[in-house]
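Enquirer: please find the sequence and the predicted model below.
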Amino acid sequence: MPRSIAHLPPQVQAPFDVFISGVPQKEGTDYVVEGRDLVFERELRKDKVSGWRWFLGAWGVGTYRQNDSVDIRYTLNGRPMVAEGLEIEPA
C-alpha cells in the first residue's frame, strides 16, 4: 500500500490541525506523527505543471491531475498561523 510523508516545518509545535486540500484530517485515522513527519497511509501527489501543460492552459485547454496540498494550522506565540503546501514525498 503506498504511503506518503510530509515534513513539519521547524516552527510547528503540537497542537496543530492537518488539512489535505482543505479537508480536515484526523490523527490516528488519516495520518500518524513520526518525529517531525506526518505519515499518510495513502498516496498523495503534488502536480508539477510542465511548460507544455502551462502553454495549453494559457489557451484555455485544461489538463487535470491529482494535486494534493498538505496544510497545517498551528499557534505561534499566541498567534494563529498556517503552513501551506508542505512538500510531499513517497514513504
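Expert: It's in.
Enquirer: for the rest of this, base every contact and every neighbour count on C-alpha atoms.
Expert: Fine.
Enquirer: just checking, next helix/strand downstream of the helix or strand hosting residue 71?
Expert: Using DSSP states H and E, residue 71 falls within strand 70-76. Where DSSP H and E defines the elements, the next helix or strand beyond strand 70-76 is strand 79-86.
Enquirer: list the buried residues in the strand holding residue 71.
Expert: In terms of neighbour count (16 or more other C-alpha atoms under 10 Å), strand 70-76 has its buried residues at 70-72, 74-75.
Enquirer: dropping in the other structure now:
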Amino acid sequence: MAQSTVPLPSDVRSPFEVYVNGVLQEPMVDYQVRGGALVFARSMRKDKVSGWRWALGAYGVGTYRQDDSIDVRWTREDGSQAVAQRLEVSEVSD
C-alpha cells in the first residue's frame, strides 16, 4: 500500500490543523504524525508543470492531473496564526 509523507515546517507546534484540498483532516483517522512529518495512508501527488505543459497552457490547451494541496494551520508561541500552504509531498511504497 502506498503512503504519502509531508514534512512539517520546523516551527509547527501542536495543536495544528491539516487540510487536504481545503478539507479538514482528522488526526489518527486521515493521517498520523511521525518524526516531524505527516503520514497519509493513501497516495497523494503534487503536480509539477513541465515547460511543454506550460507552453500548451499558454495557448489555452489544458492538461489535468492529480494535484493535492496540503496546508497546515497553527498558532505560534506569540499567539499569531500561521499557515503553511502547498507543502511538498513524497510518496513511499510499503
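Expert: Received, thanks. All values reported here derive from a predicted model rather than from experimental measurement.
Enquirer: picking that back up, ok, of the buried residues of strand 70-76 of structure 1, which one's closest to residue 63 of structure 1?
Expert: residue 70 (21.5 Å; C-alpha to C-alpha).
Enquirer: ok, the closest one - contacts?
Expert: By C-alpha atoms under 8 Å, 6 or more residues apart in numbering, residue 70 of structure 1 lies in contact with 6, 18-21, 84-88.
Enquirer: please enumerate the strands of structure 1.
Expert: If DSSP state E is used as the criterion, the strands of structure 1 fall at 4-7, 16-20, 23-25, 31-34, 37-40, 70-76, 79-86, 88-90.
Enquirer: make CSV out of those strands and add distance to residue 61 of structure 1.
Expert: As requested, these are exported to CSV (distance: least, C-alpha to C-alpha, whole Å):
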stretch, distance to residue 61 of structure 1
strand 4-7, 30
strand 16-20, 26
strand 23-25, 27
strand 31-34, 35
strand 37-40, 32
strand 70-76, 27
strand 79-86, 25
strand 88-90, 27
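Enquirer: for residue 30 of structure 1, give its distance to residue 65 of structure 1.
Expert: Distance of residue 30 of structure 1 to residue 65 of structure 1, computed by C-alpha to C-alpha, to the nearest Å: 22 Å.
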